[in-house]
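>>> Have a look at this prediction, sequence included:
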Amino acid sequence: MTATDLPVIAAVDGSAHSRQALDWAAQEALRRRLPLMIVHVRPPTRRMSQESQLREAEELLTGSVRRTARLAPELHPSTLAPLDFPAAALVSLSQDASMVVMGSRGLGGFRSLMIGSNSLAVASMAACPVVIVHGEGREEEAEEEVAEAFPDIVVGVAADESSAAVLEFAFATAVTRPGARLRLVHGWTMFTSMLSGGPVFDREAAADAAERSLAEVTAGWQEKYPQVEVVREPVSGSAARTLVTASGTAALTVVGRRKGGEDLGLGLSPVAQTTATHALGPVAVVPC
């Protein structure tokens, strides 16, 4: 299997959030013309026998395949039910996947939490992009594909080479959505301008410097993807707050995984963690 036909993995656990993630994954697999793999991880437990657990997993996967057939009959998904801890299994499978798609919370999640521990753990360690689908967990069955109300892709751009993988994923996503704009968001402050050798007290000059930095980092990508309309948005203030706000009117918000979080002992950068946790729509966390 080559890198161009690695599957989209949809993680399911029977929760409403995972059903929304399955629907999103099926539509994305169709757009990218990739195979779909539906995975239900059976965590080790003493509450039931492995035979009973496997039987439940098979029933869940069969129902998931039927749901996918209603939404995307062109797809013929494969299924897998490994016995392992969910995050560990999905991180391992991510080595041979184009992306992993998960719900923001699973069956064990507290309703007061905006995102589950497994979603954050996989996003922190996966070898491929991880899409966390936020939603209200509605129970409606998906009978047909519904057009996205907001087609734009929003991407958080750091002013250095770490943005290359993020931009590659974002442009490749936008090109599969005709009419979608790609909004490149770069947050700056007077402090970050000073650290990068820019002006310290001249706000207008700092804004110009941020705009130039964004143009330099993103140069060449529009030539590679000429069909994608690009909007560059250097924003004064918190990048995370801007991305969370923008996620409310975006088909997908894309962020890089590691940029400043390593020294704090975090698997995700502060911007990535805030965006993944508080976003109002699907978020892709890209290793970089």
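That came in fine, so what should we check first?
>>> drop to CA atoms for contacts and neighbour counts, all remaining ones
Will do.
>>> Next, the contact list for G116, please.
G116 makes contact with S104, R105, G106, G109, according to C-alpha atoms under 8 Å, 6 or more residues apart in numbering.
>>> quick one: the last one from S119, how far?
In this structure, G109 lies at 11 Å from S119, with C-alpha to C-alpha, to the nearest Å as the measure.
>>> here comes the other one, which I'd like you to weigh against the first:
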Amino acid sequence: MDLPVVVGTDGSRASLEAVDWAADAAVRRGLSLRIVHAPPPSRDTRPGRSSARAEEICAGAADRAALRSSRLKVEAESLWGEPALALLEASHGASLVVVGHRGLRGGASSPLLGSVATGVVAHAHCPAVVVRGRPDNIAGRKHRITLGFGRRHPEGTAAAEFAFAEAALRRCEAEAVFAWSGADGGRDDERLRRERTVDAALRAAVRIHPGVPLLSHPVAGPTHTALLRASADADLLVLSARPHGSPGPRLGMANGTVLQHAYCPVAVVPRW
């Protein structure tokens, strides 16, 4: 069974941009779109008024998504409870979960990630996308999907296959970006080790999608700096997360920094 693309909305501009992005992603994949609105319970809002507002937000988002393509099947529903928890539950039955970088509760004008987006990308059970960045990047006008590799945990086979599949769907190029320290001692050896690790992670994706042009971009310096620079020329930056249940933080410091400041939408793909 083909799982839908799930997107969260609270009626904010950032969440509606996420609806647009998710609708286009669903159309490219030939999947349906499930819109989830989860207003947190409030003692200050009467049930009837809250229900009417939720229906209005769902209907508006569904109408907006339907305008993206006549072929798109759209379902919208309101789920009571904390938004992040509702979306995490929905991610169990999704091929992809999409959120805006910040909603109404978090101050939509801030460039930093809100609590809902942070919670979803850190704990989703499927690939998760935060829609953020410059208009041209969000609209897909750069014609490049960038795959970022961390230094401490570089394994990214699942992320590589996701990035190449996205590039194939968009008919654009893929770029692999990885950093090494650039220190004087053993610099060439470190770079060669990193290149071998990245090549191994890319091997399956290249074999499955031989028509996708690939750029390899090694950079001396901090990983987060290399990825942030690369995000300025990408339609999507794809990062890897540790599997559920593994020790340590799922995203790591470099990925966390990139999520807060990237110039384009960011996908986080759980490792196998």
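Noted; the coordinates are in hand. Remember, it's a predicted structure, so these values are computed and weren't measured experimentally.
>>> returning to what we had before: ok, the contacts of G116 of structure 1 in structure 2: which stay?
For the contacts of G116 of structure 1, the contacts that persist in structure 2 are S104, R105, G106, G109, with contact defined as both residues aligned by TM-score structural alignment, their matches' C-alpha atoms under 8 Å.
>>> quick one: which of those is most hemmed in?
For those, the largest neighbour count, defined by other C-alpha atoms under 10 Å, is 30 neighbours, found at S104.
>>> That residue -> structure 2?
Under the alignment (TM-score structural alignment), S104 of structure 1 pairs with H101 in structure 2.
>>> Verify the stated contact: that match with V129.
No. Between H101 of structure 2 and V129 there is no contact under C-alpha atoms under 8 Å: 9.3 Å.
>>> Which stretches in the stretch 1-150 of structure 1 count as strands?
With DSSP state E, counting those that start in this stretch as the criterion, the stretch 1-150 of structure 1 has strands at 8-11, 36-39, 78-80, 99-103, 130-133.
>>> Now the fourth one on structure 2. Mean distance?
So that's strand 99-103 of structure 1. Between strand 99-103 of structure 1 and the corresponding residues of structure 2, superposition yields a mean separation of 0.8 Å, by mean C-alpha distance after the TM-score superposition for structure 1.
>>> what does that strand rub up against?
Residues outside strand 99-103 of structure 1 that contact it (C-alpha under 8 Å, 6+ apart) are 7-12, 17-22, 24-25, 90, 94, 119, 128-134.
>>> hey, where'd the helices end up in the stretch 51-200 of structure 1?
For the stretch 51-200 of structure 1, helices defined by DSSP state H, counting those that start in this stretch occupy the ranges 86-93, 117-125, 163-174, 190-195.
>>> between these, which gets nearest to L252 of structure 1?
Of all the helices of the stretch 51-200 of structure 1, it is helix 163-174 that lies closest to L252 of structure 1, at 8.8 Å by C-alpha to C-alpha.
>>> and the nearest residue to R171 of structure 2 once chain neighbours are set aside, what is it in contact with?
For R171 of structure 2, the nearest residue in space outside its immediate sequence neighbours is V212; the separation is 7.4 Å by C-alpha to C-alpha, 6 or more residues apart in numbering. The contact partners of V212 of structure 2, by C-alpha under 8 Å, 6+ apart, come to F164, A167, A168, R171, C172, E173, A174, V206.
>>> V212 of structure 2 maps to what in structure 1?
Per TM-score structural alignment, V212 of structure 2 is aligned with V228.
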